[in-house]
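heads up, no residue letters with this:
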């Protein structure tokens, strides 16, 4: 698969089979992620892999509770609240694995660096026949001291990209894309 096929074919997958993701495949996804560019080649990332379903369920419940108390004036608060209040809603969609990319060094571009690694990981997952989805609902909770403690992360780490991976139950249809606003200068 060439890179253009991966870019145009990758989708956010929210329905997975129970089939576990092989450890060596997870290793190859991490390897792909580490080939992302980073500012001044700092490579400030670390990877935490969670495959324990009880832990994922517990973290899902904690993330939902945290999000419900911190929604504030979010323009999508009503929509989010309906999902987060549902006891059957699982923020990780029962995926077999969570791969969290965290920044482990300080610097002005650590979030961007980890986001670039995340995109490499998601494209490599798609090329390997897996589905993936960046789970924003978990992101703020994992950045709390309780969230870091849940995963045994050092206090100074900055969780950036919680990405679920697994074998998709079915193909995900493309979603319409907006035409970009383009400004030409010169």
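All right, it came through fine. All values reported here derive from a predicted model rather than from experimental measurement.

all contacts plus neighbour counts: C-alpha atoms, from now on.
Fine.

apart from its chain neighbours, what residue comes closest to residue 48?
Nearest residue to residue 48 in three dimensions, chain neighbours excluded: residue 100, at 5.1 Å (C-alpha to C-alpha, 6 or more residues apart in numbering).

and the one you found, how far from residue 149?
14 Å (C-alpha to C-alpha, to the nearest Å).

how about the helices in this protein?
3-9, 23-33, 53-70, 77-84, 110-127, 136-142, 145-151 (DSSP state H).

neighbouring contacts of the fourth one?
What it means is helix 77-84. Defining contact as C-alpha atoms under 8 Å, 6 or more residues apart in numbering, one finds that helix 77-84 is touched by 64-65, 67-68, 71, 89.

closest one of those residues to residue 171?
residue 89 (21.2 Å; C-alpha to C-alpha).

and that closest one, how many neighbours?
15 (other C-alpha atoms under 10 Å).

quick one: closest of the helices of the chain to residue 175.
That would be helix 3-9 among those, by C-alpha to C-alpha, at 10.7 Å.

which elements pack onto that closest one?
Packing partners of helix 3-9 (3 or more C-alpha pairs under 8 Å, 6 or more residues apart in numbering; DSSP states H and E): helix 110-127.

residues making contact with the helix it packs on?
1, 6-7, 9-10, 29-30, 32-39, 43-45, 101-103, 131-133, 160-161, 163, 165.

residue 100 and residue 149: which is more packed in?
residue 100 (25 against 13).

touching the longest strand anywhere in the chain from outside, list them.
If you go by DSSP state E, the chain has its longest strand at strand 158-166. Outside strand 158-166, the residues that touch it by C-alpha under 8 Å, 6+ apart are 16-17, 19-21, 92, 95-104, 111, 114-115, 118, 125, 130-136, 138-139, 142-143.

below is structure B, check it against A:
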């Protein structure tokens, strides 16, 4: 067999392997047909979203993040000031350092929720999620906390709609805003007149938590 025939056979073999791989991936995909209209899809997305605290190690692509951020920035804000800075962190070294800073801060303290387990080996304040989102607010804007809450919800719902899981993280916020941890924010190029408002763990969910009780008696209609 001459060189050119050899190369052609290699390309053909590679193409066959690729087609087999693609077919295998397609076979693994569970096709689900949604029968509701667009309004029902939006409402269902709201009531089926859960806080995820167990993630698979599967990577989240930049294309997926771009899609989520596209819908995030359409969140409304007072006077359209958009008083937020968003950083999507995938850098393992930075994430490890953040976790270490939290563990140092947590020594001798008592927490509620999953943070109460910080003494356990392998603890991760962001639940070992592959992506950590920082939402920082403009400290000079009196309503920026509210606006950051709105963009937070957009991110949670957009991620859920694309098959990803999220968990809002509030416990680590005061750690990131401490004076001795300013270098963490500087590494993310967050302006000095901003502070962290909330964080989000993002990744592929490895659990499907049940819905928790909702308190309808907290809502009153005044006529």
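Here it is on my side, so go on. Keep in mind that what you see is a predicted model, and the values were worked out from it rather than measured.

superposed, what's their TM-score?
TM-score for the superposed chains, counting by TM-score structural alignment, normalised by the length of structure 1: 0.86, backed by 180 aligned residues with a C-alpha RMSD of 2.1 Å.

just the buried ones from the contacts of helix 110-127 of structure 1?
Taking 16 or more other C-alpha atoms under 10 Å as the criterion, what is buried in the contacts of helix 110-127 of structure 1 is 6, 10, 29-30, 32-34, 36-38, 43-45, 101-103, 131-133, 160-161, 163, 165.

distance to residue 174 of structure 1 added to the helices of structure 1, as JSON lines?
Listed next are the helices of structure 1 as JSON lines, based on distance: least, C-alpha to C-alpha, whole Å:
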{"stretch": "helix 3-9", "distance to residue 174 of structure 1": "8"}
{"stretch": "helix 23-33", "distance to residue 174 of structure 1": "23"}
{"stretch": "helix 53-70", "distance to residue 174 of structure 1": "27"}
{"stretch": "helix 77-84", "distance to residue 174 of structure 1": "22"}
{"stretch": "helix 110-127", "distance to residue 174 of structure 1": "14"}
{"stretch": "helix 136-142", "distance to residue 174 of structure 1": "20"}
{"stretch": "helix 145-151", "distance to residue 174 of structure 1": "33"}
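
one step back: per the alignment, the residue nearest to residue 48 of structure 1 corresponds to what in structure 2?
Aligned against structure 2 by TM-score structural alignment, residue 100 of structure 1 finds its counterpart in residue 134.

quick revisit: from residue 183 of structure 1, how far off is the residue nearest to residue 48 of structure 1?
Applying C-alpha to C-alpha to residue 100 of structure 1 and residue 183 of structure 1 gives a distance of 35 Å.

could you do residue 174 of structure 1 as well?
Taken as C-alpha to C-alpha, the span from residue 174 of structure 1 to residue 183 of structure 1 is 26 Å.

likewise for residue 118 of structure 1?
28 Å.

neighbour count winner among those two?
More crowded of residue 118 of structure 1 and residue 183, by other C-alpha under 10 Å: residue 118, with 26 against 6.

aligned to the more buried one, what sits in structure 2?
By TM-score structural alignment, residue 118 of structure 1 lines up with residue 152.

check residue 143 of structure 1 too.
By TM-score structural alignment, residue 143 of structure 1 lines up with residue 177.

which residues touch its match?
So residue 177 of structure 2 contacts 195-196 (C-alpha under 8 Å, 6+ apart).

what residues in structure 1 pair up with the top helix by length along structure 2?
Longest helix in structure 2 by number of residues, with DSSP H as the criterion: helix 3-28. Using TM-score structural alignment, helix 3-28 of structure 2 lines up with nothing in structure 1.

name the residues of that helix that are buried.
Under 16+ other C-alpha under 10 Å, helix 3-28 of structure 2 has no buried positions.

what's the spacing between the residue mapped onto residue 93 of structure 2 from structure 1 and residue 160 of structure 1?
Under the alignment defined by TM-score structural alignment, residue 93 of structure 2 is paired with residue 54 of structure 1. Separation of residue 54 of structure 1 from residue 160 of structure 1 (C-alpha to C-alpha): 22 Å.

how much space between the match of residue 143 of structure 1 and residue 52 of structure 2?
As judged by C-alpha to C-alpha, residue 177 of structure 2 and residue 52 of structure 2 stand 24 Å apart.

then residue 91 of structure 2?
For residue 91 of structure 2, the distance to residue 52 of structure 2 equals 21 Å [C-alpha to C-alpha].

which one's more surrounded, the two?
Counted by other C-alpha under 10 Å, residue 91 of structure 2 and residue 52 do not tie: residue 52 has more neighbours, with 22 against 11.

list the contacts of the aligned residue in structure 1 for the more buried one.
Under the alignment (TM-score structural alignment), residue 52 of structure 2 maps onto residue 13 of structure 1. When contacts are counted by C-alpha under 8 Å, 6+ apart, residue 13 of structure 1 is found next to 131-133, 168, 172.
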